[in-house]
Structure formats: structure tokens, C-alpha cells
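Participant: My questions concern the predicted model and sequence given below.
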Amino acid sequence: MTNAFEATSTTGDVLMNRDLSGIRVLVTGVSSGLGWETARALVSRGAHVVGAVRDLVKARRAGAEIRTHAANGGELSLVALDLASLEGVRACSDALMRDGRSFDVVIANAGVMRTPYGHTVDGFETQFGTNHLGHFAFVNRIEPLIATGGRLVVLSSTGHRTADVDLIDPNFEHMPYDAGVAYGRSKTANILFSVAFDRRHRTRGIRATAVHPGVIKTALDRSMTPEEVNLMLARINAALATEGRSPFQYKSLAQGAATSVWAAVVANAEEIGGRYCEDCGVSPVVDQPDGPLGKGVMAYAVDAERAEALWSLSERMIGERF
């Protein structure tokens, strides 16, 4: 796949000279961080972005800044969505279905990371319940609104390398809780969801992909103490030094959101469908991680049978069939 973009490309680079007038995009989690930058970049090129957010008050403040960048008729509207509550998911999806307007792209961006042991309103482990099950229920319930030829972009992470999904004990009921493992499971689940969704809907031209934005300093790590963050960075840099590589550097927001908008409106749909992307390109499948922050998607995260098994489990857990 020939590609003009790479790790340091920004949303501005990816969307340069593109007119997105008339395109409707739903993005979850636009109040801050990657979701904010994704919405800002799309609105600045003329897209109508519907931001689905947990906290409307916070989002209205963030949205006011996003709207200052609007051009070519770009718009931002907001809807309430609590991914940690099936009631909230159903209320939002029902409202969108009643509205009836279609979306060209859905970007499942919102999420939590390395949270203390806890549960969603419905009793699911917090990270698996919010990052995967909330989006699984929400996206499937609004799937009829995704236009023919549309796309689903699901944000995952290199954290998926930490752990495969556990189809027997997804809520850590029978094993000690580990925040990093739980995060890894949820990010693997994000990829597997995109694989199964792509297989189901490609016949009407809808393609789904999962993306890793890179490592960006956002509020996503709010559950980690500064000491934990510093220890993590020290371990990464020590390993990088052993490999003779340069010290780790965070991506900027504009660099981090670039892969999301690239997959949403720039990349060839046939080439990214059912795949995992990072640094504005399709990633190779690997059997073993090649060091800290190495590139590639673990084979278990794109395994079709694993994706179908997770789909069935997810349906049983939320009590809905799709």
C-alpha cells in the first residue's frame, strides 16, 4: 500500500486540500484529547461532526473551541452517551435512530485506560465494559444509519500486545485484577470487533478498521499516578536504549489523530477493511512483539474465529443479538 504519510504526519497533512462538505461523521469522546482533535480537524474541512459524549457540560466548552475552526460549512453538534451504561447507550442510539440521518463514518474514539478495579453500571469490568462492550452495543444499534460505502474506525492501542481477550473470565471474577492486562484485553477486543463488523457489513460497502494513534499525552492516563507514568517511561527508554534506539517521544495531538482521520476519509477502504492501522498505514501481522512500541498487530487480535467468539460472548453479556 503506497502511502504519503507516516508517524509524524498531522491531521493537517492528511486532510490538506480535502473538502469534506456534506460528510457526516459521528465521533465518540470529543470533549478532549484525540477525540477533540479529530472533531476539530474534520470540522475545519467542512464535515458535520456529531460528538457523542458522557459530559455535555464539559463538551459544550470544548465544542465552542472546535467551532472556531469550522470552515466550508463544517458543523459540530453534541449528543449524550455514557458508554459505561447500557441504558445510556440505548437512550443515545434510540434518539439517533429516531432522528434518522445517516453517517458516512463512525469513529469509536472514547475510552478509559488502566483504571482501578471496578465495574460499569451493568456489572462489567470497567475497561472491557466501557472500551469494548459500550461501543459494541452502540455501534451495532446505529449500524442501519451507516451509509452504504461508509466506514467504522475503532481506536485500539499498542496496548493490545499486553493481552488477548479472555473469553472465560472477561470480568476478572476468577483471577487477580491487573490494570494493564485489563486494558490490553479491551484494546484487543476493539480490534476483534472491527474484524467481525467488517466481515458482516462489507457486502454493502461498509468497511471497518482498528487504529493505533500512537502514544500521546492526554487525559487517558488520568488513572495512573505520576510515579507510575515515570516508571513506565523509564522501562520503555531502558529497553529502547538496549536496542540502540532513540529515547521515547510523545506524539502531538495532531499527529495522534492523523491515523483516525486518514482511515476515516483518506485511505483506500478495500485496503484497510478488517485490518489494523498505525502511523497512517496498514500494519503487518506479527506473532511476537518486537520490543517496546514496536509496530505490528498481534495475530490473535485479527483472528477471524476469535473475533466471532468474542462477538457471541458480547451479545450474551449485553443481552442483544445483532
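Facilitator: It's in.
Participant: contacts and neighbour counts: CA atoms only from here.
Facilitator: Noted.
Participant: For the nearest residue to Cys280 once chain neighbours are set aside, give me its contacts.
Facilitator: Spatial nearest neighbour of Cys280, excluding adjacent residues (CA to CA, 6 or more residues apart in numbering): Thr259 at 4.6 Å. Contact analysis of Thr259 by CA atoms under 8 Å, 6 or more residues apart in numbering lists 11, 211-213, 277-281.
Participant: Look up how far Gly296 lies from Thr259.
Facilitator: Going from Thr259 to Gly296 by CA to CA, to the nearest Å gives 14 Å.
Participant: again, but for Thr28
Facilitator: 25 Å.
Participant: got another, please set it beside the one above:
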Amino acid sequence: MSSPFNPYAEQHKDPKGPEDGRPTAFQVLEDNKLLQAWPDKVVLITGATSGIGIETTRAMYATGARVFILVRDITKAQPIVADIIKSTKGNGSIEIIEMDLDSLDSVKKAAQQFLQKSSKLHVLINNAGVMACPRTITIDGFERQFAVNYLAHFTLTTLLLPTMLSSSSPTFNSRVIWVSSSGHRHATGKPDLDDLGILDHYEPWAAYGQSKTAMIWASNYIDRTYGPRGVHSNAVHPGGILTNLSQYMTKEAIDAFTEDEEAMRQMKSVPQGAATQVWAASAPVWEGQGGKYLEDLKVAEPWLGAVSKIGDGYAAHAYDAVNEEKLWELSLELAKIENP
């Protein structure tokens, strides 16, 4: 049954694969009367040059907002931005700032560059990520999935929280969206606070799961701590989408997945994959609300061990107030930054 926090229940009852009747990001905007409705808003997005990041940027541009994208490669970003502006009706703007999530110094520099350009930030979408990469250590000495998916976004968010607090208003509380994954349900997806990169026994999917749980924990912590002050946060599982996020998967693994008929029925197109994060970032139903894990344009329910590889709920460890606080404090030390 449809509800304000599950408005597209009917469309998700019988998925038939990409481009079926499940909503796209633009349908979410249209249904919520948000096209060209945000001329006074500032939005920042990471990972905006591929996959659902491009579609999320396109949707945020269509709201009329001033959009910033943080990207590793400005040269790659420029034609993407030009295409969005040319092909999408809107009178907002898109500005590009260079940022390499593999380097915390680069993240800190990008945050400062943004703050030099804008004194406001209403929506932050932590969209960028890597998945199941080989064991790699970043320049800062961290396992790459933990560093890119979580710690870099934690650093960026924490540095921008004061601006988000000051940008919040009684009619629109600022929002942070963390693009997590059903991969947080991996058997070892609960972060080991004594071995956050699981470097002693590295396994790509376990490391991915830990990084995605860490994102959920950070989201929960922000909503609990800063929600009463006007900044709310939600974590989102976008669904299964065939993008270059799967670049580290073997051909055999991809073939096995694509031969799974049930899994392929659950898969989404890129516009559909961007829908849940755009809903969380913009829909009025989320005004003054947060602290949830979302999937398929709804508040997810507990995972019951169903066979679905792609969705159907959150693992029990996704909500853990004690460890959320411990991880937050530890992350401040690792990133060498102070609490806002």
C-alpha cells in the first residue's frame, strides 16, 4: 500500500528490469512539482561524471538550483556539464571543482574552494564510490574502499556542516544524502573499528560492505546529532544499475549475475537508479526528517535474508548508535579534523 514514505509501492510490486514502470529521477521531480522550483538552493554532488551521478546532476540542475560538482577530472566533466545544460530545460547553473577522493588533502582543498565560491549549501549528495577493487592503499595510508566511499565523504561533509547549519531554514532544513548499498549486508559488513580497512585479511566485497555500512552510520549520526539544529541525513541504496562501478568485477562474475533472471528483473536504468537519492534530496516529505536507510523510493524494512542480491532491506547492524558515535570520533582522528 502506498504511503508518503513509500509513494511508488505499486510501481515496485512486479519489476521487469530497466526502463519498466518504476519511476525515474525526473518523474520524482515532476510529481513533487520541483522543476524550476529551487532558484534559491545550492546543491553539491560528488561522482557526477558517470552513472547515476550524471543523472542526479541533471535532475538537480532541472530544479533551477546552483549546482556544484566535485570531480577527479575536470576535462572529463566539462563536456558532460555542457550536454546537461544543452539537453535539459532549466535556468540553474553547474560549476566544477576538482577533487580526488583518494587524497584527504585534495578533499580539504575542494571544500575550501567551494566555501570561497558559496556561503550557502542546502543539499550535499555523497554519490561517488568504488566497488570491490583490488587491495589498494591510498596516499594517506587507508584501504581504498574505506577511504573513497567513506572517509573522504566524511571529511567533506564534516567540513561543510557549519555552512549547512547556517543555510538551514524553518521551511527547508539542509540535507545530506549518502549513497550506500545493499552491499552493507555482507556477512562481514559491520565495520571492525580496530581494523577498518580489514587490511589483515582483505577481501574486496567485505571491504566494500564495511565502507557502505560506515556511510549509513555517519548518516545516522548526523541526523541524530545535527537534525535538531537543522541538518538531516539519509542513506540510500540506489538499486542495481549496470554502470562502470562494476569495473573491478570479473567477466565470470558479471556473466553469472546477468544470467540470473530474478536479479535482472530487479535491475534499473540509470534514470531509475538516480530516483531514490533525488527523492531523498528534494521531496517535501523529507522536510525535517532523516536518519533512515532508503531503497526503491521508500523507507527500507529489516532484511529477512531474502534471496535478492539487490535490495529488500537493511541488515541489523545498519542502526547501531554506540558504534556510530565511536566511528565518528575515530574518523575525526583519522581525517585530522575537528567536530563542527
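Facilitator: The structure has been received and is ready for your questions. The shown structure was predicted, so the numbers you read here are calculated from the model rather than taken from an experiment.
Participant: quick revisit: same list (the contacts of Thr259 of the first structure) but as a markdown table, adding secondary structure and neighbour count.
Facilitator: A markdown table is the format used below for the contacts of Thr259 of the first structure (DSSP: H, G, I helix; E, B strand; the rest coil; neighbours: other CA atoms under 10 Å):
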| residue | secondary structure | neighbour count |
| --- | --- | --- |
| Thr11 | helix | 23 |
| Val211 | strand | 30 |
| His212 | strand | 27 |
| Pro213 | coil | 24 |
| Cys277 | strand | 28 |
| Glu278 | strand | 26 |
| Asp279 | coil | 24 |
| Cys280 | coil | 29 |
| Gly281 | strand | 22 |
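Participant: In JSON lines, list those along with distance to Ala137 of the first structure.
Facilitator: Shown next, in JSON lines, are those (distance: CA to CA, whole Å):
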{"residue": "Thr11", "distance to Ala137 of the first structure": "29"}
{"residue": "Val211", "distance to Ala137 of the first structure": "19"}
{"residue": "His212", "distance to Ala137 of the first structure": "21"}
{"residue": "Pro213", "distance to Ala137 of the first structure": "23"}
{"residue": "Cys277", "distance to Ala137 of the first structure": "23"}
{"residue": "Glu278", "distance to Ala137 of the first structure": "25"}
{"residue": "Asp279", "distance to Ala137 of the first structure": "28"}
{"residue": "Cys280", "distance to Ala137 of the first structure": "27"}
{"residue": "Gly281", "distance to Ala137 of the first structure": "28"}
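Participant: picking up where we left off before, the aligned residue in the second structure for the residue nearest to Cys280 of the first structure: helix or strand, and which one exactly?
Facilitator: Aligned by TM-score structural alignment, Thr259 of the first structure pairs with Thr276 of the second structure. Thr276 of the second structure is part of helix 275-282, with elements assigned from DSSP states H and E.
Participant: Going along the chain, name the strands of the stretch 101-250 of the second structure.
Facilitator: 123-126, 174-179, 231-237 (DSSP state E, counting those that start in this stretch).
Participant: Give me whichever of those strands is most buried.
Facilitator: strand 231-237 (a mean of 30; mean count of other CA atoms under 10 Å).
Participant: so where in the first structure does that one end up aligned?
Facilitator: Counting by TM-score structural alignment, strand 231-237 of the second structure sits on residues 206-212 of the first structure.
Participant: just checking, what residue in the first structure corresponds to Arg185 of the second structure?
Facilitator: Residue pairing (TM-score structural alignment): Arg185 of the second structure is matched to Arg161 of the first structure.
Participant: Do I have it right that that match meets Met298?
Facilitator: Yes - Arg161 of the first structure lies in contact with Met298 (CA atoms under 8 Å); the separation is 6.3 Å.
Participant: Leu101 of the second structure corresponds to which position in the first structure?
Facilitator: Aligning on TM-score structural alignment places Leu101 of the second structure opposite Leu83 in the first structure.
Participant: name the element Asp255 of the second structure belongs to?
Facilitator: helix 251-258.
Participant: Pull the residues that contact that helix.
Facilitator: 263-264.
Participant: Just checking, which helix or strand succeeds it along the chain?
Facilitator: helix 261-266.
Participant: distance between that next one and the chain's centre?
Facilitator: 23 Å (CA atoms, centre = their mean, to the nearest Å).
Participant: And for stretch 41-56 of the second structure?
Facilitator: Put simply, stretch 41-56 of the second structure sits 10 Å off its chain's centre (CA atoms, centre = their mean).
Participant: so where is it in the first structure?
Facilitator: Taking TM-score structural alignment, stretch 41-56 of the second structure hits residues 23-38 over in the first structure.
Participant: Can you give me the neighbour number for the equivalent of Tyr293 of the second structure over in the first structure?
Facilitator: Counting by TM-score structural alignment, Tyr293 of the second structure corresponds to Tyr276 in the first structure. For Tyr276 of the first structure, the count of nearby residues is 30 (other CA atoms under 10 Å).
Participant: so how far is Ile191 of the first structure from Tyr276 of the first structure?
Facilitator: Taking CA to CA as the measure, Tyr276 of the first structure falls 7 Å from Ile191 of the first structure.
Participant: Can you pull the residues that touch both of the two?
Facilitator: Common neighbours of Tyr276 of the first structure and Ile191, using CA under 8 Å, 6+ apart, are 209-210, 302.
Participant: After superposing, tell me the mean distance of the helix holding Thr276 of the second structure to the first structure.
Facilitator: With mean CA distance after the TM-score superposition for the first structure, helix 275-282 of the second structure departs from the first structure by a mean of 0.5 Å once superposed.
Participant: Test my guess that Tyr300 of the first structure contacts Asp164.
Facilitator: Yes - in this structure, Tyr300 of the first structure is within contact of Asp164 by CA under 8 Å, at 6.7 Å.
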